[in-house]
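**Q** heads up, no residue letters with this:
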């Protein structure tokens, strides 16, 4: 905000934020209070309406764009609206009538109960993972572990960095979590989370000359048996002295 305040006032500035990973839990009012002090800034808040707005049911793939104009730029509202509407028509990106009907329910795009619960569960999960000297887990990454739990230190997932550079070891940990859950009759999806309704895990290998490896856990809104089962398995994994010892767990099973 301080940097924007020193920009030339005669130029229109667009401040674009992507609040997808916080949904309606994003502190928009606080941001607007700051932007309102700047007479030449148009705020655009973009987010996927699939992640936090459809209760994890994924009715329709939809994006939400909200524009906030200062009073002295009200004359631009209609022009920008017409431009966006025309562009949507040219690209064919508008929702069909059927898709509009699917997302026409009271909570869509309006409430933050769903997103707040997801963020709360991930913070709780990250804090219960055993830290300290650990031969398997090198680091637990979640912004809430920085010590401050304000709006900017929340996230709908947790990253685990392991004490290894081997993709096979990451795959091993995923397999152990899956097989141990299966013993309890639980299925843990291994996929990229979209709706964040229930817990799922994902092993990520970046596409680089020197790939980075990370294990992603998206806890989800439902704090049920899967929440506590996966947490317990991860903490038991951390008790092993090596990945070689951990691999024996699968062999014995």
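**A** It's in. Because the structure is predicted, anything quoted here is derived from the model rather than measured.

**Q** use CA for all of it now, contacts and neighbours both
**A** OK.

**Q** Residue 141 is in contact with residue 157, isn't it?
**A** No: counting by Cα atoms under 8 Å, residue 141 does not reach residue 157; the two are 9.2 Å apart.

**Q** more crowded one of these two?
**A** Counting neighbours by other Cα atoms under 10 Å for residue 141 and for residue 157 shows that residue 157 has the greater number, 26 against 16.

**Q** separation between the residue lying closest to that one once chain neighbours are set aside and residue 164?
**A** Excluding its sequence neighbours, the residue lying closest to residue 157 (Cα to Cα, 6 or more residues apart in numbering) is residue 218, at 4.2 Å. Remark: distance between residue 218 and residue 164 (Cα to Cα, to the nearest Å) = 22 Å.

**Q** Neighbour count for those two, which is higher?
**A** residue 218 (27 against 16).

**Q** from what I can see that one touches residue 203, true?
**A** No: using Cα under 8 Å, residue 218 is not in contact with residue 203; the gap is 11.4 Å.

**Q** quick one, what contacts the residue nearest to residue 146 when sequence neighbours are not counted?
**A** If the residues on either side of it in the chain are set aside, residue 146 comes closest to residue 153, at 7.7 Å by Cα to Cα, 6+ apart. By Cα atoms under 8 Å, 6 or more residues apart in numbering, residue 153 lies in contact with 143, 144, 146.

**Q** how far away is the second one from residue 100?
**A** Okay, so that is residue 144. From residue 144 to residue 100 the distance is 36 Å (Cα to Cα).

**Q** neighbour count winner among the two?
**A** Set side by side, residue 144 and residue 100 show more neighbours around residue 144, with 22 against 14, by other Cα under 10 Å.

**Q** which SS class is residue 73?
**A** With DSSP: H, G, I helix; E, B strand; the rest coil as the basis, residue 73 sits in helix.

**Q** Near the nearest residue to it once chain neighbours are set aside, how many other residues are there?
**A** The shortest distance from residue 73 to any non-neighbouring residue, by Cα to Cα, 6+ apart, is to residue 40 (7.9 Å). Neighbourhood size, residue 40 [other Cα under 10 Å]: 23.

**Q** Residue 101: helix or strand, and which one exactly?
**A** Using DSSP states H and E, residue 101 falls within helix 97-102.

**Q** what does the longest strand seen in the chain rub up against?
**A** Identified as the longest strand of the chain according to DSSP state E is strand 41-48. The list of residues contacting strand 41-48 from outside it, by Cα under 8 Å, 6+ apart, reads 12-20, 23, 32, 35, 62-70.

**Q** this is the comparison structure:
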């Protein structure tokens, strides 16, 4: 454990220096190469692998796709392969193309069992005649089955929701699971128990939890699964997904491939150690806030919603009956206290989850309520303990030395 703020500042500086070193090594190979290289051009990645270069949109990234073991145990009766795309959203877009290309009549009755606003936005780009939607309110008793289910084991739209696969319609063709929020700590069995089709994929953004918090490159990670005995060839289906990736130019660039050749990327054991630690920090924060706070809503983290819920990399704090102005005052209060207490924390987005970050999320009203996102990150130390103490005080209504959220905001 770290004992003072100086240690945490030094670790933050060391992490950024390591990041600069990794990117510089990647760029040394990529920068001299043309985007339309001559025949026979080869690049050597920082990890030592060699890759032949053609058009970059068809770059062979098998050196990473074949690295390490499976991220999730393949269910009995299934085979799986890994495919990498340029982002989590690119992965989902390619998977939608793949799913539709295998549909018998060119349409897929679709249910989005989640809250991620960009997934909804991506689905809304498709005509309803191609991807007719089953309303989120429909239960397994209302709808017998769907062709395509896009599931999120834990979803956040201001507060957390935990999926109950047994309450969802059965899936007769393609199951897509977005595990960006919970990393490797997702039990696939309940989802596959309600899947009767031949194709499934577990996908996630690999920027958030897979890169030791260094944010080396955006990447989408797909574990494509095919049911044995279905008549589908897993290798052929994976190649089709890679073909779609090339046609849509949603593959990795040489810069990104080089940066992601860092040894901890797609190291399954490292992935689990990294996520377990930061998950534990955020669960501890949630327990300090609790379900009975007179200040915050009771669903700031999946562990407060269900004892069997998957973890999450942050807490989402909503004030009871609080409007946007009240949440802005809360942000001002937290910012004031972070400075006053000397906590090493950054106001901003929580990509990477290396250290402590907090921010106010202000979604469009149709996408959810405003909330304060607090992510305690991997690093630990005195800062994590101090943030847990701060939010515990806020949850009990103690806004420090008699100054409430409103007066803090007014004073700024």
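**A** Perfect, I can see it now. All of these numbers come straight from a predicted model, not from anything done at the bench.

**Q** what's the longest strand of the first structure aligned against in the second structure?
**A** Per the alignment by TM-score structural alignment, strand 41-48 of the first structure matches residues 198-205 in the second structure.

**Q** Next, the buried residues of the matching stretch.
**A** Neighbour-count burial for stretch 198-205 of the second structure, with 16 or more other Cα atoms under 10 Å as criterion, is recorded at 198, 199, 200, 201, 202, 203, 204, 205.

**Q** Distance to residue 93 of the second structure for those - can I get that in JSON lines?
**A** Conversion of those to JSON lines gives the following (distance: Cα to Cα, whole Å):
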{"residue": "198", "distance to residue 93 of the second structure": "19"}
{"residue": "199", "distance to residue 93 of the second structure": "16"}
{"residue": "200", "distance to residue 93 of the second structure": "15"}
{"residue": "201", "distance to residue 93 of the second structure": "12"}
{"residue": "202", "distance to residue 93 of the second structure": "13"}
{"residue": "203", "distance to residue 93 of the second structure": "11"}
{"residue": "204", "distance to residue 93 of the second structure": "12"}
{"residue": "205", "distance to residue 93 of the second structure": "13"}
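
**Q** and which of those is nearest to residue 99 of the second structure?
**A** residue 199 (8.2 Å; Cα to Cα).

**Q** mind checking how far that closest one is from residue 173 of the second structure?
**A** From residue 199 of the second structure over to residue 173 of the second structure (counting by Cα to Cα), the distance is 6 Å.

**Q** The second structure: which residue goes with residue 14 of the first structure?
**A** In the second structure, the residue equivalent to residue 14 of the first structure is residue 174, according to TM-score structural alignment.

**Q** residues near its match, how many?
**A** By the measure other Cα under 10 Å, the count of residues near residue 174 of the second structure is 28.

**Q** hang on, the earlier thing: between the contacts of residue 153 of the first structure, which sits nearest residue 83 of the first structure?
**A** Nearest to residue 83 of the first structure among the contacts of residue 153 of the first structure, with distances taken as Cα to Cα, is residue 143, at 38.1 Å.

**Q** Give me the nearest residue to that closest one, chain neighbours excluded.
**A** In this structure, residue 143 of the first structure finds its nearest non-sequential neighbour in residue 153, 4.7 Å apart by Cα to Cα, 6+ apart.

**Q** measure that neighbour to residue 106 of the first structure for me?
**A** Remark: distance between residue 153 of the first structure and residue 106 of the first structure (Cα to Cα) = 28 Å.

**Q** Quick one: residues contacting the alignment partner in the second structure of residue 144 of the first structure.
**A** Residue correspondence to the second structure (TM-score structural alignment): residue 144 of the first structure is matched to residue 303. Residue 303 of the second structure is in contact with 283, 286, 309, 310, 311, counting by Cα under 8 Å, 6+ apart.

**Q** and those residues, which of them are in helices?
**A** The helices, defined by DSSP state H, take in 283, 286 from the contacts of residue 303 of the second structure.

**Q** Could you single out the nearest of the contacts of residue 303 of the second structure to residue 395 of the second structure?
**A** Nearest to residue 395 of the second structure among these, counting by Cα to Cα, is residue 286 at 10.1 Å.

**Q** what do we get in the first structure for that closest one?
**A** When the first structure is aligned by TM-score structural alignment, residue 286 of the second structure is paired with residue 126.

**Q** Then residue 391 of the second structure?
**A** Residue 391 of the second structure maps onto residue 234 in the first structure when the alignment is built from TM-score structural alignment.

**Q** Helix, strand, or coil at that match?
**A** Note that with three-state DSSP, the state of residue 234 of the first structure is helix.

**Q** what's the spacing between the residue lying closest to residue 35 of the first structure once chain neighbours are set aside and residue 3 of the first structure?
**A** Once flanking residues are discounted, residue 35 of the first structure sits nearest to residue 41: 6.8 Å by Cα to Cα, 6+ apart. Look at residue 41 of the first structure and residue 3 of the first structure: by Cα to Cα, they are 12 Å apart.

**Q** before we move on, what about residue 93 of the first structure?
**A** Going from residue 93 of the first structure to residue 3 of the first structure by Cα to Cα gives 35 Å.

**Q** Neighbour count for these two, which is higher?
**A** When residue 93 of the first structure and residue 3 are compared for neighbours, residue 93 comes out ahead with 11 against 6, by other Cα under 10 Å.

**Q** That one in helix, strand or coil?
**A** Going by three-state DSSP: residue 93 of the first structure is coil.

**Q** And for residue 16 of the first structure?
**A** At residue 16 of the first structure the chain is in strand, as set by three-state DSSP.

**Q** For it, which non-adjacent residue is closest in space?
**A** Nearest non-adjacent residue to residue 16 of the first structure, counting by Cα to Cα, 6+ apart: residue 44, 4.8 Å away.
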